[in-house]
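> What follows is a predicted protein model with its sequence.
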Amino acid sequence: MARDPLDGLGYATSRLLRHSAERDEAAVPTLAADGARLVLLAGDRVVLRRPGTAILDAADGERAPARAFTLFLGRLDARPVFAAAIDPEAADAFGSDPDFHVLDLRTIAAEGAVAAHELGLLATAKSLLAWHARHGFCANCGSATLIRAGGFRRECPTCGAHHFPRTDPVVIMLIRRGDACLLGRAPRFREGMYSCLAGFLEPGETIEDAVRRESLEETGIRVGAVAYRASQPWPFPASLMIGCVAQAESEAITIDPAELADARWFPRAEVAAMIAGTHPEGCSVPPRMAIAHLLMRAFVEEAA
């Protein structure tokens, strides 16, 4: 049986049913009585009920009555699901209960602490809650704004402007040259870890041109053909990683030290060893839940 190309990719699977009609202001309050469920987040930390789910019953949510925001995400298995922001102390209180534990969103994805489809729902919750926490005032006139459409819009009561949650697109690319690929180390990476190059798209820029620009800026490598492979929501705070494979047209590397500590061409066999954890220099790759891992694994398996 062929393997799902997105197998293991964090935050990329969701069974959340979104329907804008249910975000009507009159409809949202009635949903709470319709078998509603809830996810609770304190920043990047998520409350989990043992043995492993972030989808809590309404009664669980009553243990954290003080919430900064409560937003309607959509439906899961026909039941409404809400997301709420709680303070760190409330999260700690859950963590002291043996029926619950609290983990950060990266750890949840890396350890498979919840079902894969819950990760996509949590990505929606985290991105929305983070946006509301940063956008309480109108960018047009400065007045305090109001939550509307269940949390998928903010409105200014003074000037009438509507504000919508943003997603920041990021290109992440595996650059190839024959049987080798270009990988880099950002200064913040743990020792020995290499990954794909990445960078934000700029206004008026295509995905292909963003790949070419970032590659040239960070490593001096010129890129020709660019092909899309897969995408991944990345809720830190609200990006969409656009995974691509690109063909290099030059070989000499000149790194930008502000962006990278190192960059190297790795033969396919070395990438395989990095993924397997057997590289002779101890070089490693991002965890399986990251799209960089998916791109590197596909590069290795192409030769099989």
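Nice, I can see it.
> C-alpha from now on. contacts and neighbour counts both.
Fine.
> so what's residue 283 up against?
192, 193, 194, 274, 277 (CA atoms under 8 Å, 6 or more residues apart in numbering).
> how about a cut-off of 7 Å?
Residue 283 makes contacts with 192, 193, 274, as judged by CA atoms under 7 Å, 6 or more residues apart in numbering.
> ditto for residue 180
265, 266, 267, 268.
> Among those residues, name the ones in strands.
265, 266, 267 (DSSP state E).
> which one of these is nearest residue 45?
residue 266 (35.7 Å; CA to CA).
> Give me the buried entries from the contacts of residue 283.
193, 274 (16 or more other CA atoms under 10 Å).
> If you tally nearby residues, what's the number for the residue nearest to residue 108 when sequence neighbours are not counted?
Among residues not flanking residue 108 along the chain, residue 114 sits closest, at 6.8 Å (CA to CA, 6 or more residues apart in numbering). Neighbour count of residue 114, defined by other CA atoms under 10 Å: 18.
> Pull the contacting residues for residue 114.
Contacts of residue 114 (CA under 7 Å, 6+ apart): 52, 53, 54, 108.
> what do you get for residue 214?
198, 199.
> If we use 8 Å, what do you get?
Counted by CA under 8 Å, 6+ apart, residue 214 has contacts 197, 198, 199.
> And residue 163, by the same measure?
138, 153, 154, 155.
> Put this next to the first one:
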Amino acid sequence: MSLGWLALARGTLDRVAERRRDEDWVTAAWAGSHVLVVDERGRVPVRMAERPALAFTSARRAPAGERVFLGVDEDKNAYFAVVGPLPERDGVDVSDLRRVGALLNDLESSLVTHAVAMAAWHSTHRYCPRCGAATKVVAAGHVRVCPEDGMEQYPRLDPAVIMLVVDDEDRALLARGASWPERRASVLAGFMEPGESLEQGVMREVREEVGLVVEDVHYLGSQPWPLPQSLMLGFTCHAPGPQELLLEESEIAQARWYARKELLAAVRAGELVLPGKVSIARQLLEHWYGGELPGSWGL
């Protein structure tokens, strides 16, 4: 069974990628577009009501900055992102993906996820890695090209595995990262390495972080995590037999097994704070638990 709902994988936008190098079409689309301004910290303007909504501006009022064509909705309305200072407007707050990503509608969730990812990429790829020349933006913001040697750079993506480990008693393993505050806990995760499969990455990361040998690795779903440029690939896996937890102390401060009743009791008592609903970690936990869990360290 796969994950049924992922906060940042609900995209309904048509990216119309084949139009990105059609400069005349992009120019015309820009003139009548809805523009989402993103600042260098990945924050966006939001109208906070019963349900938060992105606060767009017109192309005419958009600040100067690098433009990224995001796509069109079902009514063919075009959307762009501009990286620049957020304008001050009455009734508009500044927010970020962690806070509102799970609360936006499907269209706006995909827009802000795409926009924040592209803003982060542009901020770190302004120069050619071969010769150091300043790169220029082409393909409606989706390519940076070196004017000296012609090298093209495309948006970077770092795949990471994130996994819920269960034991023979169907208990879930939760851990606290070494830099996290007390009571905060989540499932295990780590970046892929060159030359390994996804399943190998899951087994390696679990062994490295908590010393467990796991098997029966099953893929459940994925979602982007543009903070700054990850793709989170969600799995479950099984740790057979009695095994001792051996923590990699530079990464993991604490780890323990939870039965479902123990997990619910710990959360309700405030002894444990779970990941927010915007994260795939939360969805992996609730998939195992069989329903929604209370509380989180994010919305």
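Happy to help now that I have it. Predicted model only: the values in this text are computed from it and were never measured.
> Mind putting the contacts of residue 114 of the first structure into a markdown table with secondary structure?
A markdown table is the format used below for the contacts of residue 114 of the first structure (DSSP: H, G, I helix; E, B strand; the rest coil):
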| residue | secondary structure |
| --- | --- |
| 52 | coil |
| 53 | strand |
| 54 | coil |
| 108 | helix |
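> Show me the contacts of residue 163 of the first structure that map onto helices.
Secondary structure defined by DSSP state H assigns none of the contacts of residue 163 of the first structure to helices.
> farthest-separated two in the residues you listed?
So, the contacts of residue 163 of the first structure by CA to CA: farthest apart are 138 and 153, at 11.8 Å.
> More neighbours: the two, which one.
Shown here are residue 138 of the first structure and residue 153; by other CA under 10 Å, residue 138 has more neighbours (21 against 17).
> And the residue most central in space within the second structure, how far from residue 100 of the second structure?
Nearest to the mean C-alpha position of the second structure, counting by CA atoms, centre = their mean, stands residue 225 at 1.3 Å. Look at residue 225 of the second structure and residue 100 of the second structure: by CA to CA, to the nearest Å, they are 14 Å apart.
> same thing with residue 251 of the second structure?
Taking CA to CA, one finds residue 251 of the second structure at 28 Å from residue 100 of the second structure.
> of the two, who's got more company?
A direct count of neighbours by other CA under 10 Å for residue 251 of the second structure and residue 100 places residue 100 higher, at 24 against 16.
> What's the match for the more buried one in the first structure?
Matched by TM-score structural alignment, residue 100 of the second structure corresponds to residue 108 in the first structure.
> tell me how far the ends of stretch 222-229 of the second structure are from each other?
For stretch 222-229 of the second structure, the end-to-end distance is 14 Å (CA to CA).
> Where in the first structure does that stretch fall?
Against the first structure, stretch 222-229 of the second structure falls on residues 231-238 (TM-score structural alignment).
> quick one on the thing from earlier: of all the contacts of residue 214 of the first structure, which comes closest to residue 24 of the first structure?
Using CA to CA, these come closest to residue 24 of the first structure at residue 199, 36.5 Å.
> In the second structure, what residue corresponds to the closest one?
Aligned partner of residue 199 of the first structure by TM-score structural alignment: residue 190.
> Now for its match, how many residues are close by?
Neighbours around residue 190 of the second structure, by other CA under 10 Å: 18.
> contact partners of the helix or strand hosting it?
If you go by DSSP states H and E, residue 190 of the second structure is part of strand 188-191. If you take CA under 8 Å, 6+ apart as the criterion, strand 188-191 of the second structure is touched by 158-165, 174-175, 201, 205-206, 209.
> which helix of the second structure spans the most residues?
helix 106-124.
> Which SSE is immediately downstream of it?
Downstream of helix 106-124 of the second structure (by DSSP H and E), the next one is strand 136-138.
> on average, how far is that following strand from the matching bit in the first structure?
Comparison of strand 136-138 of the second structure with the first structure after fitting gives an average deviation of 0.9 Å (mean CA distance after the TM-score superposition for the first structure).
> which one among the contacts of residue 114 of the first structure gets closest to residue 23 of the first structure?
After measuring the contacts of residue 114 of the first structure against residue 23 of the first structure - CA to CA - the closest member comes out as residue 54, at 22.3 Å.
> That closest one and residue 39 touch, don't they?
Yes. Between residue 54 of the first structure and residue 39 there is a contact under CA atoms under 8 Å: 5.9 Å.
> shared neighbours, the two?
Common neighbours of residue 54 of the first structure and residue 39, using CA under 8 Å, 6+ apart, are 46, 47.
> Strands of the stretch 151-299 of the second structure, start to end?
152-153, 158-167, 172-177, 188-191, 215-225, 230-239, 252-258 (DSSP state E, counting those that start in this stretch).
> same deal with the stretch 1-150 of the first structure?
Under DSSP E, counting those that start in this stretch, the stretch 1-150 of the first structure gives strands at 37-42, 45-49, 56-57, 70-76, 79-85, 100-104, 146-148.
> Output those strands in JSON lines; the columns should cover mean neighbour count and distance to residue 21 of the first structure.
As requested, the strands of the stretch 1-150 of the first structure are exported to JSON lines (neighbours: other CA atoms under 10 Å; distance: least, CA to CA, whole Å):
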{"stretch": "strand 37-42", "mean neighbour count": "25", "distance to residue 21 of the first structure": "19"}
{"stretch": "strand 45-49", "mean neighbour count": "23", "distance to residue 21 of the first structure": "28"}
{"stretch": "strand 56-57", "mean neighbour count": "16", "distance to residue 21 of the first structure": "24"}
{"stretch": "strand 70-76", "mean neighbour count": "22", "distance to residue 21 of the first structure": "10"}
{"stretch": "strand 79-85", "mean neighbour count": "24", "distance to residue 21 of the first structure": "13"}
{"stretch": "strand 100-104", "mean neighbour count": "18", "distance to residue 21 of the first structure": "32"}
{"stretch": "strand 146-148", "mean neighbour count": "18", "distance to residue 21 of the first structure": "13"}
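> Of all the ones you listed, which one is nearest residue 132 of the first structure?
Short answer: strand 146-148, nearest of the strands of the stretch 1-150 of the first structure by CA to CA, at 8.3 Å.
> The closest one maps to which residues in the second structure?
Taking TM-score structural alignment, strand 146-148 of the first structure hits residues 136-138 over in the second structure.
> quick one: contacts of that stretch?
Counting by CA under 8 Å, 6+ apart, 21, 66, 126, 143, 144, 145, 146, 147 sit against stretch 136-138 of the second structure.
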